[in-house]
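K.L.:
3D, please:
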Amino acid sequence: MRTILLLFLSNLFMTTAWYWHLKYRETDLWKVILISWLIALVEYCLAVPANRIGSYQFNAFQLKTIQEVVSLAVFVGFAAFYLKEPIRWNYLVGFVLIVLAVFFIFKKW
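P.N.:
Okay, here's the model as predicted:
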């Protein structure tokens, strides 16, 4: 559970670093890059321990799968609430297919 919580927090910072500036297009690009790098530093301070801790329970493929699903969940919330982007049905279908991939990654065959 610590791994997933750390990955969630890490993705919250990384999504913010990558997309916050879309509402501030008048800001100089160099400023946006600098601010984004500072935000991303926090992300790394969370992601590295998340993966280290998670490696005792999950393999690398599973860790990456968890990270991607968490990343999509965080992004959907960020895009909908911060950027005010609509959530369309085809996006949800695509995300469901990705979650279906989780089944195949974690299934013991």
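
K.L.:
hey, let's count contacts and neighbours off CA atoms from now on
P.N.:
OK.

K.L.:
how about the nearest residue to the residue nearest to the spatial centre of the chain, chain neighbours excluded?
P.N.:
Centroid-nearest residue in the chain: Ser71, 2.3 Å away (criterion: Cα atoms, centre = their mean). Counting by Cα to Cα, 6 or more residues apart in numbering, Ser71 lies nearest to Asn11, which is 5.6 Å off, once chain neighbours are set aside.

K.L.:
secondary structure element for that neighbour?
P.N.:
Taking DSSP states H and E as the criterion, Asn11 maps to helix 2-19.

K.L.:
buried set for that helix?
P.N.:
3-4, 6-17, 19 (16 or more other Cα atoms under 10 Å).

K.L.:
ok, now stretch 56-64?
P.N.:
Within stretch 56-64, the residues scored as buried using 16+ other Cα under 10 Å are Phe58, Gln62, Leu63.

K.L.:
which SS class is the second one?
P.N.:
Judged by DSSP: H, G, I helix; E, B strand; the rest coil, the three-state class of Gln62 is helix.

K.L.:
and for comparison, fold this next one:
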Amino acid sequence: MKHILFLVIGLIFSNVFMTFAWYAHLKNLNDKPWLIAAMVSWGIAFFEYLIQVPANRIGHTVLSLGQLKIIQEVITLSVFLPFSLFYMKEKISINYLWAGFCLLGAVYFIFKK
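P.N.:
Next up, the predicted model:
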């Protein structure tokens, strides 16, 4: 159970970095050349990898690769939704709810014995 907890906490933190690396430049560096945005994003993503790689290595000691990927996707959407709402000021639609239900189905099936 300790491995799963480390995995989930690690993936939450790494996804915060990843989400900012992938999307924050659309708001903060929109007036800069794409190369500047890419360099800043790579700099942020470096810290994402420092957290994500050990989290996945530890998680893989108790979970299959498919289970790791589904957990990653659930955490990604869980981090992305508040980011898009509060940081990027995007409007939420019902499609986010349907996507969440699909991910719950994926969790069910990947962990089903």
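
K.L.:
was I right about the residue nearest to Ser71 of structure 1 contacting Gly77?
P.N.:
No. Assessed by Cα atoms under 8 Å, Asn11 of structure 1 is found out of contact with Gly77, at 11.5 Å.

K.L.:
quick one, helices of structure 2?
P.N.:
Counting by DSSP state H, structure 2 has helices at residues 2-19, 25-28, 34-59, 65-82, 94-111.

K.L.:
number of residues surrounding the aligned partner of Val70 of structure 1 in structure 2?
P.N.:
Correspondence of Val70 of structure 1 to structure 2, assessed by TM-score structural alignment: Ile75. By other Cα atoms under 10 Å, the residues close to Ile75 of structure 2 number 19.

K.L.:
Gly100 of structure 2 now?
P.N.:
15.

K.L.:
what's the answer for Met88 of structure 2, then?
P.N.:
Around Met88 of structure 2 there are 15 residues (other Cα under 10 Å).

K.L.:
then the one 10 residues further on?
P.N.:
Summarising burial for Trp98 of structure 2: neighbours were counted as other Cα under 10 Å, giving 11.

K.L.:
ok, now the one 5 residues further on?
P.N.:
Residue crowding around Leu103 of structure 2 was assessed by other Cα under 10 Å; the count is 17.

K.L.:
grab the nearest non-local neighbour of it.
P.N.:
Leaving aside its sequence neighbours, Leu103 of structure 2 sits nearest to Val74 (Cα to Cα, 6+ apart; 6.3 Å).

K.L.:
before we move on, the earlier item: I'd like the buried residues of stretch 56-64 of structure 1 as a markdown table, with distance to Tyr24 of structure 1 appended.
P.N.:
Shown next, in a markdown table, are these (distance: Cα to Cα, whole Å):
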| residue | distance to Tyr24 of structure 1 |
| --- | --- |
| Phe58 | 39 |
| Gln62 | 36 |
| Leu63 | 33 |
